[in-house]
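Q: Let me see the structure of the following:
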Amino acid sequence: MIRIFDFLSAFFGLVFGFPVLLVLWVIGVFDTGSPLFKQERVGKNKKPFTLVKFRTMRPDTASVASHLADANAITKFGAFLRKTKLDELPQLWNVLKGEMSLVGPRPCLFNQEELIQEREERGVFAVRPGITGLAQVNEIDMSTPHLLAETDAKMIAEMSISRYFKYILLTITGKGSGDRVRPSK
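A: Now for the predicted structure:
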């Protein structure tokens, strides 16, 4: 049932959100010259997939987890996208393709070995990664691998339809601040 809701939400989100996506893409062209950010991430059963987001950092920024990136790499438009979480909208494409869910553990990078090990020990890779979830609405990010993996496992174990919609609603209404970026020097 959740996959059906994911599919329909992603489909209608992309169709009806197309004008917003187009405007953000055009502004992104002027901001960085390359409005879409694509990165290989760890998916369900540790299968790789290409995550798509709106670019919030300069194109020459190193491909590392957000908490390891320098805050100076974030553009002014990128800061707006992060604050409003609009940078996540292109991930509806990943949801439509079945690589992600609206709710699930945030997909990590393959070089985040400690987080991968923690998640593997807790069976987190048995589910599709998500755009939002329990960790995101509680401001737990990838800078704390053990806590994040525990929180992901708790969310998976306690998942219900009501909690699924609760995490979506909390995200839409602004709960959580997304991945932290290290302060600029």
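
Q: contacts and neighbour counts: CA atoms only from here.
A: OK.

Q: so where do the helices sit in the protein?
A: Along the chain, the segments classed as helices by DSSP state H run 2-16, 18-32, 76-84, 91-96, 113-121, 134-137, 145-157, 161-172.

Q: helices or strands up against the first one?
A: Contact here means 3 or more Cα pairs under 8 Å, 6 or more residues apart in numbering; DSSP states H and E; on that basis helix 2-16 packs against helix 91-96, strand 101-103.

Q: what's the closest of those to residue 159?
A: Closest of the helices and strands packed on helix 2-16 to residue 159 is strand 101-103, at 9.6 Å (criterion: Cα to Cα).

Q: quick one more, to check against the first:
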Amino acid sequence: MDELSVVFHFYPEKHDDTTTKTNVFERTLYPDFHFDHQAQRSGHFIKRAIDLVGSSLAILVLLPVFCFISILILTTSKGPVLFRQERLGQFGKKFIFLKFRSMQVDSDDAIHREYIKKLITENKACEESSDCLQKPVYKIRNDPRITPIGAFLRKTSLDELPQLLNVFRGEMSLVGPRPAIPYEFENYDIWHRYRLLQVKPGITGLWQVTGRSSTTFDEMVRLDLKYIHEWSLWLDVKILLLTPWAVIKGKGAY
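A: Below is the predicted model:
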């Protein structure tokens, strides 16, 4: 009788506070998340080179746009040009995430905290009658904290441009999963944490260009995992080429 090779994986469904507060990325919790490091090493080296060259050129070319947006923000609302927020990057390493400020200064994040908690724990897409239909997964439509200029920047995704600086500094990539907010991570199930392993977060990604703006959180995570497992330089190129069209259509951009 021929022998059968069977691989069994066990995934814990629950985690305690100790796991979250100490080493949130215990590799033993993800037994089938393996990479051929020799095969991937050269690819990721090229990916970083593309990120570095691409972000540098984009910053230089878009410098007039940066200046114009900065003037608009400074002359229409009080506060700094840039919004800075702590995010979780590769392997859960914290970094300061940059965006053009689109909200009033000192805006309370309680609304967004509650929205994110409900989005993740209830795993619901926007209801068809909901006011958030046709909006990206992580954004609240008619958010009272948004400035008039901020609404335009968000609609056109121009508020995301400063993330090119995050890419240049090596904290993010041009393409990758969306960087998580720490209070968002607190609501993650074990398998959701896959999306913070191995690869750097990106400005754009697979779920953003699919146009699934009313998707569930779980579906969004699955698209991130699909990107991670099927990653190639060609996939990055395809996502980058599809991103402008996704922004123009107003679907999937965040």
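
Q: one step back: could I get the helices and strands packed on helix 2-16 of structure 1 as JSON lines with distance to residue 64 of structure 1 and mean neighbour count?
A: Below are the helices and strands packed on helix 2-16 of structure 1 laid out as JSON lines (distance: least, Cα to Cα, whole Å; neighbours: other Cα atoms under 10 Å):
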{"stretch": "helix 91-96", "distance to residue 64 of structure 1": "18", "mean neighbour count": "23"}
{"stretch": "strand 101-103", "distance to residue 64 of structure 1": "23", "mean neighbour count": "27"}
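
Q: okay if I get the ones you listed as JSON lines plus distance to residue 116 of structure 1?
A: Output for the helices and strands packed on helix 2-16 of structure 1, formatted as JSON lines (distance: least, Cα to Cα, whole Å):
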{"stretch": "helix 91-96", "distance to residue 116 of structure 1": "20"}
{"stretch": "strand 101-103", "distance to residue 116 of structure 1": "19"}
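
Q: So which of the ones you listed is nearest residue 83 of structure 1?
A: Taking Cα to Cα, helix 91-96 is the member of the helices and strands packed on helix 2-16 of structure 1 nearest to residue 83 of structure 1, at 16.4 Å.

Q: That closest one against structure 2, how far on average?
A: Superposed on structure 2, helix 91-96 of structure 1 shows a mean distance of 0.3 Å to its aligned residues (mean Cα distance after the TM-score superposition for structure 1).

Q: Quick one: the residues in structure 2 that that helix pairs up with.
A: Using TM-score structural alignment, the residues of structure 2 aligned to helix 91-96 of structure 1 are 163-168.

Q: who touches the residue most central in space within structure 1 in this structure?
A: Structure 1 has residue 131 as the residue nearest its centroid, 4.3 Å off, counting by Cα atoms, centre = their mean. Counting by Cα atoms under 8 Å, 6 or more residues apart in numbering, residue 131 of structure 1 makes contact with 88, 91, 100-106.

Q: What residue in structure 1 is paired with residue 236 of structure 2?
A: Under the alignment defined by TM-score structural alignment, residue 236 of structure 2 corresponds to residue 164 in structure 1.

Q: List the single closest residue to that match in space, sequence neighbours excluded.
A: residue 103 (6.3 Å; Cα to Cα, 6 or more residues apart in numbering).

Q: Check the gap between residue 69 of structure 1 and residue 124 of structure 1 for me.
A: From residue 69 of structure 1 over to residue 124 of structure 1 the distance is 25 Å, taken as Cα to Cα, to the nearest Å.

Q: More neighbours: which of those two?
A: residue 124 (26 against 19; other Cα atoms under 10 Å).

Q: ok, so what distance separates the nearest residue to the more buried one once chain neighbours are set aside from residue 112 of structure 1?
A: Of all residues not flanking residue 124 of structure 1 in the chain, residue 153 sits nearest, at 5.8 Å (Cα to Cα, 6+ apart). Separation of residue 153 of structure 1 from residue 112 of structure 1 (Cα to Cα): 17 Å.

Q: where do the strands sit along the stretch 1-150 of structure 2?
A: Along the stretch 1-150 of structure 2, counting by DSSP state E, counting those that start in this stretch, strands occupy 82-88, 94-100.

Q: Tabulate those in a markdown table, adding columns for distance to residue 49 of structure 2 and mean neighbour count.
A: Shown next, in a markdown table, are the strands of the stretch 1-150 of structure 2 (distance: least, Cα to Cα, whole Å; neighbours: other Cα under 10 Å):
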| stretch | distance to residue 49 of structure 2 | mean neighbour count |
| --- | --- | --- |
| strand 82-88 | 22 | 17 |
| strand 94-100 | 20 | 19 |
